[in-house]
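>>> Predicted model, plus sequence, below.
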Amino acid sequence: MSSPPAVSTSSSTPQASFSLWRIAVPAFGPSLLFGIGEGAILPIVPLTARELGASVPMAALVMALIGIGSLLNNIPASMITMRWGERWAIVAAGAWSALGMALCVWTSHLGLFALGCFMVGMSQAVYNLARQSYMSEAVPVEYRARALSTLGGVMRIGMFIGPFLAAGAVHFFGLMAAYVLGIVAVAGAAILGARIPDLELPPAPPGQAAPPGQAAPARPTIVSTLRDHRRVFLTLGIAVTLVSAVRASRQAVIPLWADHLALAPSVASLIYGMAGGIDMLVFYPAGKVMDQKGRRWVAVPSMLIMGLAMLLMPLTTGAATLLVAALAIGFGNGIGIGSGMIMTLGADHSPRHGRAHFLGVWRLMSDIGASCGPALLSFLAGSLSLAAGIAVTGGLAFAAAGVLAHWIPRRTPGHEA
């Protein structure tokens, strides 16, 4: 199979010569298939663990191993991407995920099943970093937010479709059919990823070219990346950690508060689903606003809306008022985090040389926030009350809005903010 033609990474690419539609299949197709694959198995993992003899807490831990695998492998993912390039990292992530799912299918041992889930999480880290790094290079800065918001939106659409396809497969062929569907989807993502055009390496930055007779400058490392970009990590990086904590917590506050109000599970599911629908509908318009008006126009309102909705949620008394708060949370998440805000800010501040290392640290900070947010909510709900935990999460959203407003540059790449 011949290699696809290289894509120029020049940031001066004329807007008139670029179209997101032209790269839609190779760039967004793997995300859709990867999302379908993961969405197909996620609802089935705890059920399979229970069938293999796990207790309820152990089944929850096995499910958590997917997220833990992603968290622990952000830095190794950056090394893989720097070593092999974005295209082959995407291919390797699809293949590794397929192997992990295959292990889940063909083992009857709970420990090996847990290992397969951890492998799926590892592949998440590699795939998410490689796709972000690729799009950050391949797309002109004038289209960056739209491209990254579409990338994240397509992945979420895939994860929305996956459980429905898996439900049909499980109904006709049994529980393991969900994993077979997942294997087919992620293997398809790897095959399609192999057709992604290679990136042309940018020239060395001014002043870094080696003088005649001297060795070339050292390649960026994780340590040098942390040192050179510590100011960004200690400012916007902290904001990203807060944003991710709020985003992860939102998935728990809606069903938990619905249960507190003694709503029927079907009603709680409907409210949660409607909030998710709003989230998926607004990712592209929000990305366009970020490109045309600036990152602040979306990032700050997103956190303010989510913060206000969470502060008001403990005041809701029934399904109607909870639905209003949930829709506000979904809208706030959709225009911000759901529109690729974290990925876009990471791409804006990442260096062209050593981009994968920067994004590896960036994604690690995001995943730390996503892990700590629900843990903080659980601690506060247990020690104080659920209402207090939700209110504190809303306060974190306001804190994130303040940090974002202060540290997002007024001048965004490609236009005046």
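Received it, and whenever you're ready, just let me know what you need.

>>> Please count neighbours and contacts with C-alpha atoms only from this point.
Will do.

>>> So which residues of this structure form strands?
In the chain, the strands defined using DSSP state E lie at 411-412, 415-416.

>>> roughly how far is the first one from the heart of the chain?
How far strand 411-412 lies from its chain's middle: 24 Å, per C-alpha atoms, centre = their mean, to the nearest Å.

>>> what helices or strands is that strand leaning on?
Helices and strands touching strand 411-412, by 3 or more C-alpha pairs under 8 Å, 6 or more residues apart in numbering; DSSP states H and E: there are none.

>>> Could you rerun that using 10 Å?
Other helices and strands packing on strand 411-412, by 3 or more C-alpha pairs under 10 Å, 6 or more residues apart in numbering; DSSP states H and E, are helix 283-293.

>>> Identify the residue spatially nearest to Ala98, adjacent ones excluded.
Leaving aside its chain neighbours, Ala98 sits nearest to Ile183 (4.8 Å; criterion: C-alpha to C-alpha, 6 or more residues apart in numbering).

>>> returning to what we had before: Serialize the strands of the chain to a markdown table and add fields for mean neighbour count.
Shown next, in a markdown table, are the strands of the chain (neighbours: other C-alpha atoms under 10 Å):
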| stretch | mean neighbour count |
| --- | --- |
| strand 411-412 | 16 |
| strand 415-416 | 12 |
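
>>> Use this one as the comparison:
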Amino acid sequence: MTAKWGERKAMTAAAAWAALGMGLGIFDSQLGIFAIGVLMIGMAGSVFNLARQSYLAEAVPPEFRARAMSTLGGVARIGVFIGPFAAAGVMSLIGITGAYWVGLGALIAAMVISLRIPDLEVRSPPRAADGTTRKITMAGIARNHWRPLATVGLGVFCIAAVRASRQVVIPLWADNLGLDATTASLIYGLSGAIDMLVFYPAGKVMDRRGRVWVAVPCMLIMAVALGLMPLASGGTTLLLAAMLLGLGNGIGSGIVMTLGADHSPEHGRPQFLGLWRLMADGGVMAGPVLLSALAATLSLAVGIWAVAGISLLGAVLFGYFIPRSRPR
């Protein structure tokens, strides 16, 4: 869709489709209709996220790319942080549907903004040796660019798995310690606050020193934090581990999108970024599944340490395969 329609139209259509899905949650209380709405929002999210990444990769010069991607990731974190508070305020006035109205309003705003951004310059399609236009396919992109997908892409799989697991390990270990829900929420919130504060400096380091100077420390810090978390015996020690985890995740803001943009070809960028996104989504699915399986069969601590091991593996992959030179 992004390759065929262009980034601006894809983002606008995705926001409109998600708004329709959100509207189903407001106007219909049947479980089946609600499930369709959730599916629509998930579909739209995939299109919107890929299109906005492709747009920035084209619109921003390479020397500012990491800062742009980190800022994008940081702004998304701010939205995730503010959204629940805005929804809670409206819910206190009109009930649970208030959360859906807040979501619908945000999606309409995103649609309007997407509609008003300028179109990118249309690139001429690649041509074969005989002068005919060469068709770009996902299979062709995967065949011609398998190396970054199989090397750096595997590191992306690891960081996505760790990040997805990170969202559940803090409340799970808080419950394991017998902490109440308010304390667990406070610890999670402070971890998220640290996460939001460091995205721009991290992008600046990536632009000036190279991607590896952020990717490797990000994974190492999260590995250390996850390794220490099962050793936490109370709220204070869990808070310290959670804040360290937030710091590691925060300095990696935008790293997946930046690496994807760096390795994407000039022709076929949306198709390549779609495959890149597939690697990340695979990690998002695999991380919590591994954590749950080990927690169920062995213990929660073993599951968390396994995720820490994935983080260490990601650090090794990034350290070995990410080029040391800055993209130009």
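Thanks, I have it. Computed from a predicted model, the values in this text were never measured in an experiment.

>>> For Glu38 of structure 1, see how far away the residue nearest to Ala98 of structure 1 is.
From Ile183 of structure 1 over to Glu38 of structure 1 the distance is 9 Å, taken as C-alpha to C-alpha, to the nearest Å.

>>> any residues in contact with both of those two?
Here Ile183 of structure 1 and Glu38 share the contacting residues Ser97, Met101, scored by C-alpha atoms under 10 Å, 6 or more residues apart in numbering.

>>> before we move on, the earlier item: ok now do the residue nearest to Ala98 of structure 1, which residues does it touch?
Applying C-alpha under 10 Å, 6+ apart, the residues near Ile183 of structure 1 are 34, 36-38, 40-41, 94-95, 97-102, 105, 177, 189.

>>> What's the match for it in structure 2?
Under the alignment (TM-score structural alignment), Ile183 of structure 1 pairs with Leu104 of structure 2.

>>> Same check on Ile66 of structure 1?
Using TM-score structural alignment, Ile66 of structure 1 has no partner in structure 2.

>>> Which residues are in contact with the closest residue to Ile66 of structure 1 other than its chain neighbours?
Using C-alpha to C-alpha, 6+ apart and skipping residues adjacent in sequence, the residue nearest Ile66 of structure 1 is Gly121, 4.1 Å away. Applying C-alpha under 10 Å, 6+ apart, we find Gly121 of structure 1 in contact with 38, 63-73, 93, 96-97, 100, 115, 127.

>>> again with Asn74 of structure 1
Asn74 of structure 1 makes contact with 80, 122-129, 356-357, 359-365, 367, according to C-alpha under 10 Å, 6+ apart.

>>> Arg156 of structure 1 now?
Residues near Arg156 of structure 1 by C-alpha under 10 Å, 6+ apart: Ser31, Leu32, Phe34, Gly35, Ile36, Gly39, Thr150, Gly162, Gly276, Asp279, Met280, Gly338.

>>> now, which of the residues you listed lie within helices?
Ser31, Leu32, Phe34, Gly35, Ile36, Gly39, Thr150, Gly162, Gly276, Asp279, Met280 (DSSP state H).

>>> these two touch, right, the first one and Ser149?
Looking back up the chat, that one is Ser31 of structure 1. No. Contact criterion C-alpha atoms under 10 Å: Ser31 of structure 1 and Ser149 do not qualify, at 12.0 Å.

>>> residues shared between the contacts of the two?
Residues touching both Ser31 of structure 1 and Ser149 (C-alpha under 10 Å, 6+ apart): Met155.

>>> out of the contacts of Arg156 of structure 1, which are buried?
The neighbour-count test (16 or more other C-alpha atoms under 10 Å) marks Ser31, Leu32, Phe34, Gly35, Ile36, Gly39, Thr150, Gly162, Gly276, Asp279, Met280, Gly338 as buried among the contacts of Arg156 of structure 1.

>>> which of those residues lies closest to Ala328 of structure 1?
Asp279 (9.5 Å; C-alpha to C-alpha).

>>> residue in structure 2 matching that closest one?
Asp279 of structure 1 maps onto Asp195 in structure 2, by TM-score structural alignment.

>>> OK, contacts around that match?
When contacts are counted by C-alpha under 10 Å, 6+ apart, Asp195 of structure 2 touches 74, 77-78, 189, 243-253.

>>> Ignoring the adjacent residues along the chain, who's closest to it?
In this structure, Asp195 of structure 2 finds its nearest non-sequential neighbour in Gly250, 4.0 Å apart by C-alpha to C-alpha, 6+ apart.

>>> ok, the counterpart of the one you found in structure 1 - contacts?
In structure 1, Gly250 of structure 2 lines up with Gly334, judged by TM-score structural alignment. For Gly334 of structure 1, the contact set (C-alpha under 10 Å, 6+ apart) comprises 149, 153, 275-286, 302, 328, 340-341.

>>> Please check these and keep the buried ones.
Buried among the contacts of Gly334 of structure 1 by 16+ other C-alpha under 10 Å: 149, 153, 275-286, 302, 328, 340-341.

>>> that older thread, so the residue nearest to Ala98 of structure 1 versus Gly35 of structure 1, what's the distance?
12 Å.

>>> Residues that sit against both of those two, list them.
Joint contacts of Ile183 of structure 1 and Gly35 (C-alpha under 10 Å, 6+ apart) are Ala189.

>>> Please say which position in structure 2 the residue nearest to Ile66 of structure 1 maps to.
By TM-score structural alignment, Gly121 of structure 1 lines up with Gly42.

>>> Gly303 of structure 2 matches what in structure 1?
Checking TM-score structural alignment: Gly303 of structure 2 goes with Gly389.
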